[in-house]
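>>> here is a sequence with its predicted model. Questions after.
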Amino acid sequence: MTTTTSGPPAAVRSVSPRATVRLLGAWHTTGPAYAALADALRSAVLAGSLPVLTRLPSERELARALGVSRATTSAAYARLRDLGFATSRVGSGTVAALPRDASRHEVAAPPPAGDAPASDTPSADPTTPAADDTIDMSQATPSASRALHGAYTRALEALPAYLDGGGYAHLGVEPLRAAVAARYTARGVPTDPDQILVTTGAQQAIALLATTLVARTEHVVVESPTYVHALEAMRRTGARVVGVPVGDVEAIESVVRRTGARFVYLVPDFHNPTGRSLSADERRALADLVARHDVTVVGDETLTDVDLVGAGVPAPVVGDGTDPRLVAVGSASKSFWGGLRVGWVRADPQLVRRLAHTRQVLDVATPVLEQLAVTDLLEHRAAILPDRLAALRAQRDDLVDLLHERLPAWDVPRPDGGLCLWVGVGRPVGRALAAAAVTEGLRVSPGPLFTPDGSGQDRVRLTYTRPAGQYEPVVDRLRRAWERVGGR
């Protein structure tokens, strides 16, 4: 095995031989075994299931686990290095990587004659629909709850009690903090209002936590893929962002142990974008990890209410609520309406005060009227959510059924909750497909946008926040975009 003594980055996590076998699945084809193995590993890197900077098993270990010769694994690793999908250095073994120019691995077959080629930045095309005809499938933002008008009416009636003050409730108005605390208590986690900080949306809550708890150049751990704006918040701190497969607590612990990371961000319920939820066992393993390694875990529960099958979630990510290193973020945006711009943090009272101090340089406090409206919505939540969830469930099914019918080769899940589909197209052309979709008058999000290392190239994210019955043109445009990048 050829090695270098400097240059390639060191691994930040490792994957065991057994886990690699599970990851690869049925990898062997009719061609040379080494080429099939290399292609399977390369696809795993592009898909994000094998994150960049993961140390692979040794050639001997992997050969034994797969039941092949060491010559096969040696040749496969050599092929990965030649393609830029692995590096090797003394002391680190073989480490998964992405080529410097990853876009060359998205090259698609020539488009049909007469069509413009797809690119990351499409040029003007006379066939491009007018801007007002463009369908946006990139925003996971459902329309407002029909209960919103009544909530604002009652909020205006309650507002006079606050007009004699200055209007700045630095921690949030007391009725809302009490309502959020009561919601956690009802979910089995006793919570006092002094453990709640009201923020201007969940995005501000995430940014405040990152700014307060993460030092420049420190490692932070996120799931890959994950919420794109959380990635941005971590990067703005100057942190080194490391991705792990969604829900893989073992991988999180591996990164924490190898890098000394002290901050983990994840979406435990109806994950954006995959729709996956942590099991009860995974939540317990996460709490154990926190206790062993003194790491802060932030669980973004913005999507917790968007349960489309009625199964519920096992428990809040904060466990029994007694460990200050388990922190939760919530929001009214997906449950009621994004335009409310009201979110919150559930944390130890001392951390709540630190976060409130940090946010003084941003916006001082969240608008009082919106807080009162959200208080009312939370109080009527049990009556509001069923109709809202029924509509979202119909929207999900409409889109999924059409995709299964008209693009049957794609991997299209039917998630139990959340607002989006994490669609596998079977080839690393996510960016090219998203660019071609723009030409067809459709906006979708390419997979790499949601990963810290540019993987997920065989994926696109589709949201189902449009009314049911409006997805025929969406799928028709998506199918034409697929044809533009050589899909059939």
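On my side now, so go ahead.

>>> C-alpha only now, for contacts and for neighbours.
Noted.

>>> got the contact list for stretch 144-157?
Identification of contacts with stretch 144-157 by C-alpha atoms under 8 Å, 6 or more residues apart in numbering yields 336-338, 369-370, 372-374, 376-377, 384, 388.

>>> same list (those residues) but as TSV, adding neighbour count and distance to residue 209.
Compiled in TSV, these are given as follows (neighbours: other C-alpha atoms under 10 Å; distance: C-alpha to C-alpha, whole Å):
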residue	neighbour count	distance to residue 209
336	24	24
337	19	23
338	17	21
369	19	25
370	19	22
372	23	24
373	24	25
374	30	22
376	22	27
377	24	26
384	18	30
388	19	30
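
>>> quick check: the two most widely separated of those residues?
369 and 388 (23.1 Å; C-alpha to C-alpha).

>>> give the contact list for the closest residue in space to residue 182 that isn't next to it in sequence.
Distance criterion C-alpha to C-alpha, 6 or more residues apart in numbering; nearest residue to residue 182, sequence neighbours excluded, is residue 191 at 6.9 Å. Residue 191 sits next to 181-182, 184-185, 321 when contact means C-alpha under 8 Å, 6+ apart.

>>> quote the end-to-end distance of stretch 307-315.
14 Å (C-alpha to C-alpha, to the nearest Å).

>>> need the helices for the stretch 301-450 of the chain, in chain order.
For the stretch 301-450 of the chain, the helices defined by DSSP state H, counting those that start in this stretch occupy 349-358, 368-379, 381-406, 430-439.

>>> how about these, which one is nearest residue 421?
Set against residue 421 and scored by C-alpha to C-alpha, the helices of the stretch 301-450 of the chain come closest in helix 381-406, at 8.4 Å.

>>> could you pull up the residues touching residue 478?
Remark: with contacts taken as C-alpha under 8 Å, 6+ apart, residue 478 is in contact with 437, 440, 442.

>>> winner for burial among the helices of the stretch 301-450 of the chain?
With neighbours taken as mean count of other C-alpha atoms under 10 Å, the helices of the stretch 301-450 of the chain reach their highest mean count in helix 430-439, at a mean of 28.

>>> for that one, packing partners?
For helix 430-439, the packing partners by 3 or more C-alpha pairs under 8 Å, 6 or more residues apart in numbering; DSSP states H and E come out as strand 445-446, strand 459-463, helix 472-484.

>>> what's next to that helix, contact-wise?
Contacts for helix 430-439 (C-alpha under 8 Å, 6+ apart): 106, 108, 117-122, 125, 127-129, 134, 443-448, 456-460, 477-478, 480-482, 484-485.

>>> second structure follows, compare the two:
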Amino acid sequence: MSGSLAPSSLARLLGRWNPGAAPAYRELSDVVRLLVLDGRVPLDVALPSERSLSATLGISRTTVTAAYTALREQGFLSSGQGSRGRTCIPQPGPRGPGLTGAAGRAGSTGSGRSGLAGGSNLSGPPGLPVPDGLLDLAYASLPASGEVVHRAFAAALTELPALLPGFGYDALGVRPLREAIAARYTDNGVPTSPAQILVTSGAQHALNIVLRALASRADKVLVEHPSYPNALDAIRSAGCRPIPVSMPPAGRHPAESWDLDAMEATLRQQRPALAYVVPDFHNPTGRLMPDPQRRRLVRAAAASGTVLLVDETLRELNLDAVASTPLAAFSPAVVSIGSLSKSHWAGLRTGWIRAEESLITRFAAARTIMDLGGPVVEQLAAAHLVGALTEPLPARLGMLRENREVLMALLADHLPSWEAERPDGGLSVWCRLPSPASTAMAVIAPDFGLRLAAGPRFGIGGAFKYYLRVPFTLPPEELETAVLALRAAQDRLEAAPQLRRRPQALPVVAIA
């Protein structure tokens, strides 16, 4: 939309914007920025003139000028004629001059006065390249297991000539990879043939294929609450209605990690077409579903006619070496999806679906609407990686165990008011904040050298504003920098509580 905002209207939206915790221009620019992100100040409207706003707020024109300058530098105000710039959302770009590292920002004063010019131009959505000096906590992913991945690609290149006479299209995936994945399932107690495997470009691609094949618009899909944001986005994009079932609070007995009574009741009453679950180191809580609960879930899904869709992307990241049975071992009707993104490297873009042969045929037909097959060299390399999972995993698990303990200790030392749930596995810690400040933390985080995924991205209807997911994928020294930055951001919010206003609609951004 276009138009202008009257100074009295902006003053009403600002409320009590200046508690004196930081320079007045900084507090004014911060609250206007949050109002834009909130949607309460629309995009492409002209803000009041400097003269009229200063008169309405009873502050100096110099203060308003400095606030507008900061908003322009941050990308929230266009450089229009005179002082009547128009509101906008910053576009991702390179770091501005004079930016210090994350450690310097984390060590700034509790009010968050980092001395950065345009620090918030670092706040582009996760999924875009991370500017230098910015720690990305929106991604729970690891760098490649370098030498192992490199060797796999070298071997793949030697095998490629044998496939060159063919067309290169294969909706099911190259046979060596399907054989390796099938053998992995068989070794884990789920007898599987290559005909029961369809190779995809990652687990997200697999989820979209299953949704296209098995769900119609307006169908219900049971989901855990919280759940993986990209899965929720895919379900909604398919026109389906996610039906959330809350996870029990932290501190429950491991045998009650999931609320099976509620899941059974929801399956019985709602009869959803699909149930999307992450029983193996649930994202974001890191919990592991016990086998007795798995049996109950399989029985309940069968009784309601619901297809149980199991995301096993994190299954290999079993930090405490607790034994569990794949859900597909309890029923041939279970559909399983997985990938190498978390265990090896997201850049491989290799995933799969494991299901009955009749379903694989349906999935292959649905897949050809999206693409005609994955890249061959990556699949050949993935076959070597799947066939030798034991090579990189012990070292990676050892590193992740150390990082988990480091992060838990740092959170206890520097953020004792946070309730951090110790994960059984996976890559992140799910934290409950002392106040509903998750979104505000994500908004101001770039000022402290961080990029965060706000808690409501993991839920439906604005839930989890008290929660934040913190990955432990960074090295210990960077985890310390990140936690100190989180503490500095919390201090700033405590000093300026008006910044906790929660945006009504979070931007849909990529989170891994």
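Thanks, I have it. Note that this is a predicted model, so its numbers are computed, not measured.

>>> so after superposing, what's the score?
Overlay of the two chains. TM-score (TM-score structural alignment, normalised by the length of structure 1): 0.74; 380 aligned residues with a C-alpha RMSD of 2.2 Å.

>>> still on that earlier bit, which among the contacts of residue 191 of structure 1 end up buried?
Among these, the ones that count as buried by 16 or more other C-alpha atoms under 10 Å are 181-182, 184, 321.

>>> need the max-distance pair from these.
Longest span within these, C-alpha to C-alpha: 182 and 321, 13.2 Å.

>>> the helices in the stretch 151-300 of structure 1, which residues?
174-186, 201-213, 228-236, 249-259, 280-293.

>>> for residue 331 of structure 1, find the nearest of those.
Nearest to residue 331 of structure 1, of all the helices of the stretch 151-300 of structure 1, is helix 201-213, at 5.3 Å by C-alpha to C-alpha.

>>> elements contacting that closest one?
Identification of packing neighbours for helix 201-213 of structure 1 by 3+ C-alpha pairs under 8 Å, 6+ apart yields helix 228-236, strand 326-331, strand 343-346, helix 349-358.

>>> the closest residue to residue 51 of structure 2 other than its chain neighbours: neighbour count?
Leaving aside its sequence neighbours, residue 51 of structure 2 sits nearest to residue 61 (C-alpha to C-alpha, 6+ apart; 6.1 Å). Using other C-alpha atoms under 10 Å, the number of residues around residue 61 of structure 2 comes to 17.

>>> same question, residue 351 of structure 2
Under the neighbour criterion other C-alpha under 10 Å, residue 351 of structure 2 is assigned a count of 24.

>>> you'd agree it is up against residue 342?
No. Using C-alpha atoms under 8 Å, residue 351 of structure 2 is not in contact with residue 342; the gap is 10.7 Å.

>>> who are the contact partners of the spatially most central residue of structure 1?
Nearest to the centroid of the C-alpha atoms of structure 1, with distances taken as C-alpha atoms, centre = their mean, sits residue 226, at 1.9 Å. Listed by C-alpha under 8 Å, 6+ apart, the contact partners of residue 226 of structure 1 are 266-267, 271-273, 450-451.

>>> with those residues in mind, which one is nearest to residue 208 of structure 1?
Distances from residue 208 of structure 1 to these, taken by C-alpha to C-alpha, are shortest for residue 266, at 15.5 Å.

>>> in structure 2, which of the contacts of residue 191 of structure 1 still touch?
Using both residues aligned by TM-score structural alignment, their matches' C-alpha atoms under 8 Å, structure 2 keeps these contacts from the contacts of residue 191 of structure 1: 181-182, 184-185.

>>> what range does stretch 361-378 of structure 2 cover in structure 1?
Matched against structure 1 by TM-score structural alignment, stretch 361-378 of structure 2 falls on residues 353-370.

>>> kindly report the same for stretch 296-315 of structure 2.
Residues 285-304 of structure 1 are where stretch 296-315 of structure 2 lands, counting by TM-score structural alignment.

>>> end to end on that stretch, go ahead and measure it.
Start-to-end span of stretch 285-304 of structure 1 (C-alpha to C-alpha) is 20 Å.

>>> which residues are in contact with that stretch?
Outside stretch 285-304 of structure 1, the residues that touch it by C-alpha under 8 Å, 6+ apart are 202, 249, 253, 256-257, 261-271, 313, 317-319, 325-335, 417-418.

>>> could you rerun that using 7 Å?
Residues outside stretch 285-304 of structure 1 that contact it (C-alpha atoms under 7 Å, 6 or more residues apart in numbering) are 249, 253, 262-270, 317, 319, 325-331, 334, 418.

>>> and stretch 204-214 of structure 2, by the same measure?
Stretch 204-214 of structure 2 is contacted by residues 200, 234, 238, 337, 351-353, 362-363, 366-367 when judged by C-alpha under 7 Å, 6+ apart.

>>> in structure 1, what stretch matches that stretch?
With TM-score structural alignment as the criterion, stretch 204-214 of structure 2 aligns to 203-213.

>>> distance between the matching stretch and the chain's centre?
17 Å (C-alpha atoms, centre = their mean, to the nearest Å).

>>> mind listing what's buried in that stretch?
203-212.

>>> and what of stretch 115-124 of structure 1?
For stretch 115-124 of structure 1, burial by neighbour count (16+ other C-alpha under 10 Å) applies to 116-118, 122.

>>> ok, of those, which one's closest to residue 74 of structure 1?
Ranked by distance to residue 74 of structure 1 (C-alpha to C-alpha), the buried residues of stretch 115-124 of structure 1 are led by residue 118 at 36.5 Å.

>>> so who does that closest one touch?
With the criterion set at C-alpha under 7 Å, 6+ apart, residue 118 of structure 1 makes contact with 432, 435-436, 484-485.

>>> switch to 10 Å and redo it
For residue 118 of structure 1, the contact set (C-alpha atoms under 10 Å, 6 or more residues apart in numbering) comprises 107-108, 110-111, 431-439, 481, 484-486.

>>> can you check residue 367 of structure 1 too?
By C-alpha under 10 Å, 6+ apart, the contact list for residue 367 of structure 1 reads 167-169, 172-173, 199-200, 340-342.

>>> with residue 364 of structure 2 instead?
Residues near residue 364 of structure 2 by C-alpha under 10 Å, 6+ apart: 170-173, 198-200, 209-210, 213, 371-373.

>>> one more pass at 8 Å, please.
Counted by C-alpha under 8 Å, 6+ apart, residue 364 of structure 2 has contacts 171-172, 198.

>>> where's residue 102 of structure 2 relative to residue 133 of structure 2, distance?
Plainly put, residue 102 of structure 2 is 6 Å away from residue 133 of structure 2 if you go by C-alpha to C-alpha.
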